[in-house]
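In: structure, please.
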Amino acid sequence: MNSRLEISDTLGRLHQVLRRAAARRNGAGLLPDAQIAVLRLVEGRPGIRVRDVAEALRAAPNTVSTLVGDLANAGLLARERAPENRRQVRLTLTGQARDRIDAYHAQRREVVADALDRLGPEARDRITAALPDLHRLAELIDAGPERETPAGPERETPAGPERETPAGPERETPAGPERETPAGPERETSAGREEGETPAGPEHGTPRPPRETGNGS
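Out: Predicted coordinates:
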């Protein structure tokens, strides 16, 4: 059998048999579990509002209103208007409810003590050692399930093969033919000739003698 299921069934059965045995000893009729839950809540929080009872028990407000009405009619709950807001109703236990709850607790303790005595010392020690875990279990059950979404394993995007952009052929700007400035005819200045050389002009033949000026003779 599944251990978790077995724990749940055992705790549920223990609760039922304990209530029945305590009621038999007390001689009073059993109250429904829902009514007992309301009474125990009001016992711990005197003056609680009906709306707060519904929130604490996680029940519909109209359902809680019906339970409160039945307990009030049975003389177990007192309803009083809140002085700060007359529309709100505060709940407290009546004397009859307190007597009945006290008697129920006393009878339940007697039932458990009698069973533990018959169980044996070693078993009592094991149960006592488990009490801290049972208290913690009760707190977790009362708190309700966590609403957080469990974090799953981290999902990593698989790295694919590196994609390299293929390098195309290198594109070089074609070099055109070298453009040389055409060299014109060499222009030599007279200074470019051999130094001291008189430039040769056109030949004029033999120079004519100077002209004599006539003196009239």
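In: from now on I want contacts and neighbour counts done on CA atoms only, so please keep to that.
Out: Will do.
In: show me what the helix or strand containing residue 24 is packed up against.
Out: Assigned by DSSP states H and E, residue 24 belongs to helix 3-26. For helix 3-26, the packing partners by 3 or more C-alpha pairs under 8 Å, 6 or more residues apart in numbering; DSSP states H and E come out as helix 95-119.
In: does the helix it packs on pack against any helices or strands, and if so which?
Out: helix 3-26.
In: C-terminal to the helix holding residue 24, what's the next element?
Out: helix 33-44.
In: what does that following helix contact?
Out: 48, 53, 57, 67, 68, 71, 77, 91, 92, 93, 97 (C-alpha atoms under 8 Å, 6 or more residues apart in numbering).
In: check which residues of the longest strand that the chain contains are buried.
Out: If you go by DSSP state E, the chain has its longest strand at strand 85-93. Under the neighbour-count criterion of 16 or more other C-alpha atoms under 10 Å, strand 85-93 has 89, 90, 91, 92, 93 buried.
In: quick one: that strand to helix 33-44, angle?
Out: 100 degrees (axes from the mean of the first three to the mean of the last three C-alpha atoms, to 10 degrees).
In: check which helices and strands strand 85-93 sits against.
Out: By 3+ C-alpha pairs under 8 Å, 6+ apart, strand 85-93 packs against helix 33-44, strand 48-49, helix 50-57, strand 77-82.
In: I'd like the structure of this one too, to check against the first:
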Amino acid sequence: MPPKSPPSTGTDARLLTEAVTRLRRALRTSIRTDYPWEQLPVAQVELLQALADHSPVRIGDLAARQRLATSTVSGLVGQMMTAGLVARAVDPADRRASAVTLTDTGRAQLTAWAEAHERRLGAALDALPPADRTALRAALPALLRIAELLGDDDQD
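Out: As a prediction, this is how the structure comes out:
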């Protein structure tokens, strides 16, 4: 019997899309089941992550960085300000404009969110056979390169 040929790029892309989608859904569901305090929408978590890396930042710049409409980011920032996760202040680079910063509460919430996900993923990784853990570890650099090719690297 001849060796199987490797799957086509289209098949790889389809399988990777399915894996990423299912992984995100499983993480989102499991975190809310295991940690009922976690009610932070993913869009707000992504804004908190961006602010942790780039703060202070204007709403328009934050919207461009996240590839969202300015009005969408403005609404999310308003919700996050009400929750005490972010603050708006005068932009130090242009006193006529305002910039958003991450508050201590926002940083603590983001840290708790990340730690909870790391615990969930750590438990799942520990349940895998050693060969699967090794395969995942070997695939991580390629997955990070895919993220860069898809435009994640311009967010730094």
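In: farthest-separated two in the contacts of helix 33-44 of structure 1?
Out: 57 and 97 (19.5 Å; C-alpha to C-alpha).
In: so for those two, which residue has more residues nearby?
Out: Neighbour totals were compared for residue 57 of structure 1 and residue 97, and residue 97 leads with 19 against 15 (other C-alpha atoms under 10 Å).
In: sorry, back to before: just the closest of the buried residues of strand 85-93 of structure 1 to residue 16 of structure 1, please.
Out: residue 93 (24.2 Å).
In: please list all residues in contact with that closest one.
Out: Taking C-alpha under 8 Å, 6+ apart as the test, what residue 93 of structure 1 contacts is 39, 42, 43, 46, 76, 77, 78.
In: show me what residue 54 of structure 1 lines up with in structure 2.
Out: Under the alignment (TM-score structural alignment), residue 54 of structure 1 maps onto residue 63 of structure 2.
In: show me the contacts for its match.
Out: 69, 70, 72, 73.
In: what about the residues you listed, which are in helices?
Out: Of the contacts of residue 63 of structure 2, the ones assigned to helices by DSSP state H are 70, 72, 73.
In: grab the most central residue of structure 2 for me.
Out: For structure 2, the residue sitting closest to the mean C-alpha position, by C-alpha atoms, centre = their mean, is residue 46 at 4.9 Å.
In: how about the alignment partner in structure 1 of residue 116 of structure 2: what's its closest non-neighbour residue?
Out: Counting by TM-score structural alignment, residue 116 of structure 2 corresponds to residue 107 in structure 1. Leaving aside its chain neighbours, residue 107 of structure 1 sits nearest to residue 22 (5.0 Å; criterion: C-alpha to C-alpha, 6 or more residues apart in numbering).
In: ok, residue 45 of structure 1 to residue 56 of structure 1 distance?
Out: 11 Å (C-alpha to C-alpha, to the nearest Å).
In: out of the contacts of helix 33-44 of structure 1, which one sits closest to residue 138 of structure 1?
Out: residue 57 (14.5 Å).
In: which residues touch the closest one?
Out: Contacts of residue 57 of structure 1 by C-alpha under 8 Å, 6+ apart are residue 37.
In: returning to what we had before: average gap between the longest strand of structure 1 and structure 2?
Out: Compared with structure 2 after fitting, strand 85-93 of structure 1 has a mean deviation of 1.7 Å; criterion: mean C-alpha distance after the TM-score superposition for structure 1.
In: that older thread, turn the ones in helices among the contacts of residue 63 of structure 2 into JSON lines, including neighbour count and distance to residue 42 of structure 2.
Out: Putting these into JSON lines (neighbours: other C-alpha atoms under 10 Å; distance: C-alpha to C-alpha, whole Å) gives the following:
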{"residue": "70", "neighbour count": "16", "distance to residue 42 of structure 2": "17"}
{"residue": "72", "neighbour count": "13", "distance to residue 42 of structure 2": "14"}
{"residue": "73", "neighbour count": "22", "distance to residue 42 of structure 2": "13"}
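In: and the residues you listed, which is closest to residue 131 of structure 2?
Out: Nearest member of those to residue 131 of structure 2, counting by C-alpha to C-alpha, is residue 73, at 42.2 Å.
In: how about that closest one, nearest residue that isn't a chain neighbour?
Out: In space, residue 73 of structure 2 is closest to residue 63, 5.8 Å off (C-alpha to C-alpha, 6+ apart).
In: and the counterpart of residue 46 of structure 2 in structure 1, how close does it get to residue 101 of structure 1?
Out: Per TM-score structural alignment, the equivalent position to residue 46 of structure 2 in structure 1 is residue 37. As for residue 37 of structure 1, its distance to residue 101 of structure 1 is 12 Å (criterion: C-alpha to C-alpha).
In: run a quick neighbour tally on residue 94 of structure 1.
Out: There are 16 residues near residue 94 of structure 1, going by other C-alpha under 10 Å.
In: that one and residue 73 touch, don't they?
Out: No: assessed by C-alpha atoms under 8 Å, residue 94 of structure 1 is found out of contact with residue 73, at 11.4 Å.
In: on that earlier part again, what's the matching range in structure 2 for the longest strand of structure 1?
Out: Using TM-score structural alignment, strand 85-93 of structure 1 pairs with 94-102 in structure 2.
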